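**Student:** Sharing a model that was predicted from the sequence below.
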Amino acid sequence: MSTAPATPAAFFERPTLVGDRVALEPLAATHAADLAEAVAVGDLWQTWYATHIASPDRMPDDIASRLEQHAAGLSTPWAIVDRESQKAVGITTYLNIEPTNRRLEIGSTWLGRSYQRSGINTEAKLLLLGRAFDDLGCIAVEFRTHWHNQQSRAAVARLGAKQDGVLRNHKVWPEGTIRDTVVFSIIDGEWPTVKRSLEQRAAHRS
């Protein structure tokens, strides 16, 4: 079960979270060059369902926008840093933060193609979930993804999250297509088992 709930302000704090392979650092303008380099590999930002990923030239503006949302109490963003290279290779965020209801969403996440399937995502999620359940006292952590993003849906399921349902016609995207959003969650009673599974996967970099 989760610990006692933290103060509402704690949900928006951004301590550096450190694992064996990855560190989650408070997102800052200084990460822009690394992130532009990471996103350029394979033109990651052009993936049609990934509208939250900025192009290399837009990365400074994207970071500024994310920091504005943090200042407004709407999100809590981190840079995903590969400890071996000491480079920022992606972004991850707490969204839909509800301190009163002791829940939040992990989302608006991307990881450079060169670092996918390397174990970095697994360890980053382990760090974020640990903070949510063990430090903040959350009773539920949510994940949302595009119905057609099969890679993301499979990755969330591998974390141990269960599908809650599908929000049909949930969002109208800039080019006019409609997004159906798949909602997953992990609840506090499931966290000990999920944590053990993720620790084993992280140790094998899977």
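**Tutor:** Sure, I can see it. Quick caveat: nothing in here was measured; it's all calculated off a predicted structure.

**Student:** use CA for all of it now, contacts and neighbours both
**Tutor:** Fine.

**Student:** Near residue 13, how many other residues are there?
**Tutor:** Residue 13 has 12 neighbouring residues, counting by other CA atoms under 10 Å.

**Student:** Take this one as well and set it beside the first:
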Amino acid sequence: MMTQELMILEDEYVALKPMHASHIKNLYRAGKDLAIWQWTTTNYCQTLDITKQWVESCIENARLNLQQPFVIVDKTQNEIVGSTSYLNISVKHKSIEIGLPF
């Protein structure tokens, strides 16, 4: 079982912090650059409402232990610059998928 609140991964420049609803506006702001979405099928930051739905979905998937979503924080500017996730976690097969658009 994952412990989302305790999982912070960081070095001197970047921190991966568990995604929370309080990050919605900052993720929306970080995702405004359309170039980010050039090679994806879905723009999760097209509107604030879409970003809210996406973050809530990620948080629910974390609650169900299906996903471990993180925000990416640029520590040099103390600013959220994106997100990533652990997905398709399989203890049995000792495998994990890393990534999520943006």
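**Tutor:** In hand now; what should we look at? From a predicted model like this one, the values you see are computed outputs, not experimental measurements.

**Student:** you'd agree residue 49 of structure 2 is in a helix?
**Tutor:** Yes: under DSSP: H, G, I helix; E, B strand; the rest coil, residue 49 of structure 2 falls within a helix.

**Student:** Roughly how far does it sit from residue 56 of structure 2?
**Tutor:** According to CA to CA, to the nearest Å, residue 49 of structure 2 stands 11 Å off from residue 56 of structure 2.

**Student:** Repeat that for residue 46 of structure 2.
**Tutor:** Counting by CA to CA - residue 46 of structure 2 and residue 56 of structure 2 are separated by 15 Å.

**Student:** Find the centremost residue of structure 2, please.
**Tutor:** In structure 2, the residue lying closest to the centroid (CA atoms, centre = their mean) is residue 83, at 3.3 Å.

**Student:** Surely it touches residue 74?
**Tutor:** No: contact between residue 83 of structure 2 and residue 74 fails when scored by CA atoms under 8 Å: they sit 11.2 Å apart.

**Student:** need the helices for structure 2, in chain order.
**Tutor:** 24-30, 48-63 (DSSP state H).

**Student:** So which bits of the last one are buried?
**Tutor:** Which is helix 48-63 of structure 2. If you call a residue buried by 16 or more other CA atoms under 10 Å, then helix 48-63 of structure 2 has these buried ones: 51, 52, 54, 55, 56, 58, 59, 62.

**Student:** What residue in structure 1 is paired with the first one?
**Tutor:** With TM-score structural alignment as the criterion, the equivalent of residue 51 of structure 2 in structure 1 is residue 59.

**Student:** returning to that earlier point: so what's the residue nearest to the centre of structure 2 up against?
**Tutor:** 27, 69, 70, 71, 72, 100, 101, 102 (CA atoms under 8 Å, 6 or more residues apart in numbering).

**Student:** Give me the buried entries from those.
**Tutor:** Those of the contacts of residue 83 of structure 2 that meet the buried threshold are 27, 69, 70, 71, 72, 102, by 16+ other CA under 10 Å.

**Student:** any idea which of the residues you listed is the one closest to residue 42 of structure 2?
**Tutor:** Nearest to residue 42 of structure 2 among those: residue 102, at 10.3 Å, using CA to CA.

**Student:** And that closest one, how far from residue 44 of structure 2?
**Tutor:** In this view, residue 102 of structure 2 and residue 44 of structure 2 are 8 Å apart by CA to CA.
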